[in-house]
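Asker: generate a structure from the sequence data that follows.
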Amino acid sequence: RLNKDVFYDFEASDNDRDDEAMGIDDLSAIENQVCKLSDVRMRGQFVRRQTSDRGFPRITSSSSMDAQGDLSAIENQVHKLIDDLRSDFIEGQRSATSEIRLLAKHNMESRIVLANCGAINLLVGLLHSPDAKIQENAVTALLNLSISDNNRIAIVNADAVDPLIHVLETGNPEAKENSAATLSSLLVIKENKVRVGRSGAVKPLVDLLVSGTPQGKKDAAIALFYLSILHENKGRIVQADAVKQLVKLMDPALGMTDKAVAVLANLAMIPEGRTAIWETRGIRALVEVVELGSPRGKENAAAALLQLCTNSNRYCSLVLKEGAVPPLATLSQSGTPRAREKAQALISYFRSLRHGNSLS
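Answerer: This is a model prediction of the structure:
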């Protein structure tokens, strides 16, 4: 499979709030990232996309075949695979979904042909397959197809959200990972944040944060980040007890600090999110990220602390007791532009409270 060790740059593409968390590596490059995130998941680790086809089944029999010939060969192959998807034979469906997941990973032309030939609706139907391998292949094929913007729309229009949640709840570990990753890809489109948020996806995504594989936890955090951009989803995520799990995942040894902090920075924008961060001792963890985290982690941690402090003197006192001022002072001089802005705003807020004798 492709290498999902690639970090995502979580960016609030909707720009509905200036203080929305900035990501763990770059939503503007989401299409490339989803490519890196997608298949071939049969071997465990992703590799970067290569211009060479080496190592994957070739669609054409000759490298000299022109583009029209390539397209014709793809169409012939896809029609046969579609017939196999429609069959009642488990082995045929298993083989066809396996080939489609590779073909969808292979190139954009294949994704277009597969979508035009009706593969998406058939694959969505197979997400309920009792055969674990068919289910895994089908969800991974949809993940690869979702690299295309048009296919993202087609997947949602095929009523894929509920079946994807079914995979999140019932699939094998790899199927669950790829279901979360597919939802992440669909959530790039603003309208899908509403639909997926209202569909019941939040709880199984939080469950994946708890019990998933290391990769599954990362995929769940990515999906929850995109959902948390939309205000109405923030409360759902907090109510699903996500904050406690996100604070646990800020342990540097787990390699998920940036992802967890990005989600927490968005959740800190609502009162129940701030309360949950305080109750789970997340304030100390956020201060530690300001001091020792990555540039993006420091930026989002400072944004979260600013939300906490400016909405509660109690939280502000706790932030100060955790020794936040020295790392914030450093960040105000040497962080990213947004990190400097948040750190300077926090320091100014501390000063204003002291001068007003509102803070001991």
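Asker: CA only for contacts and neighbour counts going forward, please
Answerer: Will do.
Asker: tell me what the helix or strand hosting residue 197 is packed against?
Answerer: Of the helices and strands defined by DSSP states H and E, residue 197 is found in helix 190-198. When contacts are defined as 3 or more CA pairs under 8 Å, 6 or more residues apart in numbering; DSSP states H and E, helix 190-198 packs onto helix 214-228, helix 231-239.
Asker: cutoff 10 Å now
Answerer: Other elements packing on helix 190-198 under the criterion 3 or more CA pairs under 10 Å, 6 or more residues apart in numbering; DSSP states H and E are helix 149-157, helix 161-170, helix 173-186, helix 214-228, helix 231-239.
Asker: can you redo those helices as TSV with mean neighbour count and distance to residue 311?
Answerer: Shown next, in TSV, are these (neighbours: other CA atoms under 10 Å; distance: least, CA to CA, whole Å):
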stretch	mean neighbour count	distance to residue 311
helix 149-157	18	38
helix 161-170	21	35
helix 173-186	28	31
helix 214-228	27	19
helix 231-239	20	17
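Asker: of these, which is nearest residue 250?
Answerer: Residue 250 lies closest, by CA to CA, to one member of the helices and strands packed on helix 190-198: helix 214-228, at 11.6 Å.
Asker: the closest one to helix 231-239, inter-axis angle?
Answerer: 140 degrees (axes from the mean of the first three to the mean of the last three CA atoms, to 10 degrees).
Asker: name the nearest residue to the spatially most central residue of the chain, sequence neighbours excluded.
Answerer: Centroid-nearest residue in the chain, with CA atoms, centre = their mean: residue 222, separated by 2.3 Å. Once flanking residues are discounted, residue 222 sits nearest to residue 184: 6.3 Å by CA to CA, 6 or more residues apart in numbering.
Asker: one more, please, to line up against the first structure:
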Amino acid sequence: MKLSSNVEVSVEISHEGGVALLVDLARKGNDQQKTSAVGALANLAFNDSIGAEIARCKGVGALVVLMRTGTEQQKDFAVDALQNLAVSDEIGAEIAREGGIEPLIKLIRLGTDQQKEGAVGALANLSINDAVRSEILSKGGVAALLELLRMGTDELNEKIAGALGNFANSDEGRTEIAREGGIAPLVALLRAGSEQQKGYATDTIRNLAKSNDKIRAELVREGTVPLLKNLSRSGSERQKESAARALQQLNGGCCILM
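Answerer: Now for the predicted structure:
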């Protein structure tokens, strides 16, 4: 596992046919072999070209199986690998086809802290793909993310806020976030979160403000306007831009901003 985290060694492993061997061990090896193999695959999956090779070697299905039924350590490694692989739209779609969405959502609800972090990162990456995002929504992914947002760590909440921004790119996602009570915890991050959390929360609120009058009215009731105005004046450059756009979206709806 340590060797595969070195870039040059990772490429050499790939050139020497090691990826196919690791996938085979992840499928058919004993528990110790599976653990070592999936740990190596998690490290190798950081490399885009090797990630594509893992997919070609049918590694996605093997990783999903271990995420669902493996030991705790195997689940740790498998979800990390899938998080890395999910940055590719094509591989993200394959993760969904192999049944990876439901076990990721289950880990967000019931996994260890490490598993939750990996699963949130995987859903954040997967939610960039429109079709996969719809499947995550249909399986309760937003509800699971919001449950965790209310009790997660600072690092987890940062990732969750970023993921929710992706879901808020669609009408379906915006509606689901509002339905599941997501506006209040996002406003709480906007009010008292870290700088990174505020940035992601602002982006998500900006996207939510593109929605219907009902959602815009709820955003205003929850106190977003003074918070956004403050960020538009004194936040980072990114926060200023996103907050200004959110205010424009809110002002274009049913609510007059004072």
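Asker: one step back: how close does whichever residue in structure 2 pairs up with the residue nearest to the centre of structure 1 sit to residue 12 of structure 2?
Answerer: Aligned counterpart of residue 222 of structure 1 in structure 2: residue 121 (TM-score structural alignment). The spacing between residue 121 of structure 2 and residue 12 of structure 2, counted by CA to CA, to the nearest Å, is 28 Å.
Asker: quick one: what's aligned to residue 138 of structure 2 in structure 1?
Answerer: Under the alignment (TM-score structural alignment), residue 138 of structure 2 maps onto residue 239.
Asker: was I right about that match contacting residue 202?
Answerer: Yes - with contact defined as CA atoms under 10 Å, residue 239 of structure 1 reaches residue 202; the gap is 9.5 Å.
Asker: overlap of the contact sets of these two?
Answerer: Common contacts of residue 239 of structure 1 and residue 202, defined by CA atoms under 10 Å, 6 or more residues apart in numbering, comprise residue 233.
Asker: in the stretch 1-150 of structure 1, which spans are helices?
Answerer: Ranges of helices in the stretch 1-150 of structure 1, per DSSP state H, counting those that start in this stretch, are 30-37, 67-86, 90-106, 108-116, 119-125, 132-145, 149-157.
Asker: name the helices or strands packed onto the last one?
Answerer: Based on contacts counted as 3+ CA pairs under 10 Å, 6+ apart, the elements that helix 149-157 of structure 1 packs against are helix 108-116, helix 119-125, helix 132-145, helix 173-186, helix 190-198.
Asker: in structure 2, which residues correspond to that helix?
Answerer: Going by TM-score structural alignment: helix 149-157 of structure 1 matches residues 48-56.
Asker: how far does the matching stretch sit from its chain's centre?
Answerer: 20 Å (CA atoms, centre = their mean, to the nearest Å).
Asker: swap in stretch 235-243 of structure 1?
Answerer: 16 Å.
Asker: do stretch 160-178 of structure 2 as well
Answerer: Worked out by CA atoms, centre = their mean, stretch 160-178 of structure 2 lies 11 Å from the chain centre.
Asker: in that stretch, what's buried?
Answerer: 160-170, 173-178 (16 or more other CA atoms under 10 Å).
Asker: what span of structure 1 is it aligned with?
Answerer: So stretch 160-178 of structure 2 sits over residues 260-278 in structure 1, by TM-score structural alignment.
Asker: show me where the stretch 101-250 of structure 2 has its helices.
Answerer: Using DSSP H, counting those that start in this stretch, helices in the stretch 101-250 of structure 2 cover 101-110, 113-126, 130-138, 141-149, 154-167, 171-179, 183-192, 195-208, 213-221, 224-234, 237-251.
Asker: closest one to residue 1 of structure 2 among those helices?
Answerer: Minimum separation from residue 1 of structure 2 across the helices of the stretch 101-250 of structure 2 (CA to CA) falls at helix 113-126, 17.7 Å.
Asker: okay, the angle between the closest one and helix 154-167?
Answerer: 20 degrees.
Asker: could you check how far the closest residue to residue 329 of structure 1 other than its chain neighbours is from residue 305 of structure 1?
Answerer: Nearest residue to residue 329 of structure 1 in three dimensions, chain neighbours excluded: residue 343, at 7.0 Å (CA to CA, 6+ apart). From residue 343 of structure 1 over to residue 305 of structure 1 the distance is 9 Å, taken as CA to CA.
Asker: what do you get for residue 341 of structure 1?
Answerer: For residue 341 of structure 1 relative to residue 305 of structure 1 (CA to CA), the value is 13 Å.
Asker: for those two, indicate the residue with more neighbours.
Answerer: The neighbour count for residue 341 of structure 1 versus residue 305, taken as other CA atoms under 10 Å, is higher for residue 305 (26 against 17).
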